[in-house]
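>>> Quick one, fold the following:
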Amino acid sequence: MKAAAAWFEEALGYACRDAALLEAALTHRSAGGPHNERLEFLGDAVLNCVVARLVFREFAAADEGDLSRFRASLVSGEALAVIALEIDLGQYVRLGSGELKSGGFRRKSILADALEALFGAVYLDGGFDAAERVIERLFIPRLDRLPSAAELKDPKTRLQEAVQAKGLPLPGYTVESISGEAHNQVFQVSCSVDALGLRAVGVGPSRRRAEQAAASEVLSALPKASVRSPPVQEAPVQPGSPEINSSDTTSS
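The predicted structure is shown next:
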């Protein structure tokens, strides 16, 4: 673990006093023995607290919804995996033989979980202030690269706001199909904005993900869409009323 300890101090700017904590944080459950899932749980909580304070301080004019979107973007699994790759975390994660052969050291979920576990280890080893310094070291440079709050809204929210701005009814979502085993299902969901004649189908591992994919497709077509005029309906002829032919003429 000497190489891992040296890497850890260089990458995160912290010298871990308890080698067992560092070893556990870098051990995936597939490797057997003490692993990093409990530390991941703790690190996730510490990370969210520190990043919440960061965005609260950085974006003084942002409301609660925007602050939540900024935080969610920074601490997403995708964002954590990017950081883990940048600091070469995968080289130091201990994996079982099966995970190792399948390239687990590059798997985003494993990398993101290990990074959170490291935050948990620092918290236990040096307290909240130490964990905060480590997290800020990694996340403060990313604040300037955050998209705008509007861009961070999910596709369903952006589509809903767009159609409401046009004074139109909300989009409709319909589950078209569900396939696959119970633990590995694939959802197909359609999204329709009838007033604009728009419809798209999204696919995802959950209903929510499929809805977001469908909404994203409809959003991309929205700028070129125009409101459809409702069909003209003729007024029904009342019983006993004489029919009038437009070609008839009357003379006085």
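>>> Going by C-alpha atoms from here, please, whenever you check contacts or count neighbours.
Will do.
>>> So what touches the helix or strand harbouring A11?
Using DSSP states H and E, A11 maps to helix 2-12. With contact meaning C-alpha atoms under 8 Å, 6 or more residues apart in numbering, helix 2-12 is reached by 14-16, 19, 22, 87, 92, 134, 137-138.
>>> got the contact list for the closest residue in space to G90 that isn't next to it in sequence?
In this structure, G90 finds its nearest non-sequential neighbour in F105, 4.7 Å apart by C-alpha to C-alpha, 6 or more residues apart in numbering. For F105, the contact set (C-alpha under 8 Å, 6+ apart) comprises 90-91, 93, 95, 99, 111.
>>> this one as well, want them side by side:
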Amino acid sequence: MSEFDFSKTIGHTFKDSHLLKNALTHSSYINESKQAYSDNNERLEFLGDAILDAVISDYLYQRLSEVEEGQLTKLRSLVVCERSLMECASRLGVGKHLYLGKGEENSGGRQRTSILADAMEAVIGAVYLDGGWKAAVDFILHIFRDTIEDALAGRLYSDYKTELQERLQINGEVSILYEVEKEEGPDHDKTFYVCLTANKKIIGHGQGRSKKEAEQHAARAAIKKMGC
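Prediction:
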């Protein structure tokens, strides 16, 4: 399928088609094809992450006028997280449109959670640059509509990091730290190992294809260890 087909799928016609290609280009493709760093989607991912956070925050603030800050934060974390982004990317078929290096392609990169989530953020960034703030808001609220409603109805899975923080800090402030102990594998196929401490005491370990995923696994392990 072409980028034009994907543009129709997401409901935004790009005036600058290069922005869409940029959003769908993984660093592994750039590394293998010897193109400029700016041609990968990492900068757009950075931008899209901030825009998504702002749009969802504003939407929840406007819609839930009687809800306190802590609950708004929890709801936002359920919508603006790696898993939600990955699932949204899967629904839109982002994976089959990605430009990947051969190594990443052969190791299952088109289905990898971190790559799909990052690409989804990059597409959001591209829509914003191409169409402006209103286009970005309309796009985000459309593609995350079901996710938002599921979060409000309590149907979404837990964000383990948020859940753990709430449990640990129920009786006061606790210093929680996630540290990457080591990384293994080439750039296109890394595994991250994270150590989780609370008030300098180790309470969990986790590993994953991204730092975010490893941190979630470490938090889940800590919750399980607590017997929760």
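>>> Work out the TM-score between the chains.
The pair, once superposed, lands on a TM-score of 0.74 when counted by TM-score structural alignment, normalised by the length of structure 2; 199 aligned residues with a C-alpha RMSD of 3.4 Å.
>>> R137 of structure 1 maps to what in structure 2?
Counting by TM-score structural alignment, R137 of structure 1 lines up with H142 in structure 2.
>>> buried sites along the strand or helix carrying that match?
Applying DSSP H and E as the criterion places H142 of structure 2 in helix 133-143. Neighbour-count burial for helix 133-143 of structure 2, counted by 16 or more other C-alpha atoms under 10 Å, picks out 136-137, 139-141, 143.
>>> What is that helix packed up against?
Helix 133-143 of structure 2 sits against helix 42-63, helix 113-131, with contacts defined as 3 or more C-alpha pairs under 8 Å, 6 or more residues apart in numbering; DSSP states H and E.
>>> Distance from that helix to the middle of the chain?
17 Å (C-alpha atoms, centre = their mean, to the nearest Å).
>>> Same question for stretch 41-49 of structure 1.
Using C-alpha atoms, centre = their mean, the offset of stretch 41-49 of structure 1 from its chain centre is 17 Å.
>>> And for stretch 30-49 of structure 2?
Per C-alpha atoms, centre = their mean, the centroid offset for stretch 30-49 of structure 2 relative to its chain is 16 Å.
>>> Give me the contact list for it.
For stretch 30-49 of structure 2, contacts defined as C-alpha under 8 Å, 6+ apart pick out 22-27, 29, 101, 118-126, 128.
>>> rerun that using 10 Å as the cut-off
Residues external to stretch 30-49 of structure 2 that are found in contact with it (C-alpha atoms under 10 Å, 6 or more residues apart in numbering): 18-29, 51, 54, 80-81, 99-103, 117-129, 136, 187-188.
>>> Just the buried residues of the residues you listed.
19-29, 51, 80, 99-101, 103, 117-129, 136, 188.
>>> if we can go back for a sec, check the contacts of F105 of structure 1 and tell me the two furthest apart.
Spatially, the most separated pair among the contacts of F105 of structure 1 is Q91 and E99, at 13.3 Å (C-alpha to C-alpha).
>>> who's more crowded, those two?
Neighbours were counted for Q91 of structure 1 and for E99 using other C-alpha atoms under 10 Å; E99 has more, 16 against 13.
>>> what helix or strand does the residue in structure 2 that that one lines up against sit in?
Alignment note: E99 of structure 1 maps to E104 in structure 2; criterion TM-score structural alignment. E104 of structure 2 belongs to helix 102-106 when assigned by DSSP H and E.
>>> That helix vs structure 1, average distance?
Its aligned residues in structure 1 lie a mean 0.5 Å from helix 102-106 of structure 2 after superposition (mean C-alpha distance after the TM-score superposition for structure 1).
>>> And that helix, how far out from the chain middle?
The answer for helix 102-106 of structure 2 is 21 Å, by C-alpha atoms, centre = their mean.
>>> now stretch 155-163 of structure 2
For stretch 155-163 of structure 2, the distance to the chain centre is 14 Å (C-alpha atoms, centre = their mean).
>>> quick one: buried residues of that stretch?
In stretch 155-163 of structure 2, counting by 16+ other C-alpha under 10 Å, buried: 156, 159-162.
>>> From these, pick the one nearest A221 of structure 2.
Each of those was checked against A221 of structure 2 using C-alpha to C-alpha; the closest is Y160, at 9.2 Å.
>>> Compute the distance between the closest one and E82 of structure 2, please.
12 Å (C-alpha to C-alpha, to the nearest Å).
>>> Using the three-state scheme, assign the residue lying farthest from the centre of structure 2.
Here structure 2 reaches farthest from its C-alpha mean at N171, the gap being 30.3 Å by C-alpha atoms, centre = their mean. Using DSSP: H, G, I helix; E, B strand; the rest coil, the structure places N171 of structure 2 in coil.
>>> okay, now the aligned partner of A61 of structure 1 in structure 2: neighbour count?
Mapped onto structure 2 by TM-score structural alignment, A61 of structure 1 lines up with E66. Close neighbours of E66 of structure 2, defined as other C-alpha under 10 Å, add up to 8.
>>> Which residue ranges of the stretch 151-252 of structure 1 form strands?
172-179, 186-193, 198-204 (DSSP state E, counting those that start in this stretch).
>>> unless I'm mixing things up, the match of E99 of structure 1 is touching S28, no?
Yes: applying C-alpha atoms under 10 Å as the test, E104 of structure 2 and S28 come out as touching, 6.7 Å apart.
>>> how near is E132 of structure 1 to V50 of structure 1?
6 Å.
>>> typo on my end, A130 of structure 1
Per C-alpha to C-alpha, A130 of structure 1 is found 11 Å from V50 of structure 1.
>>> what's the answer for F70 of structure 1, then?
Distance from F70 of structure 1 to V50 of structure 1, by C-alpha to C-alpha: 13 Å.
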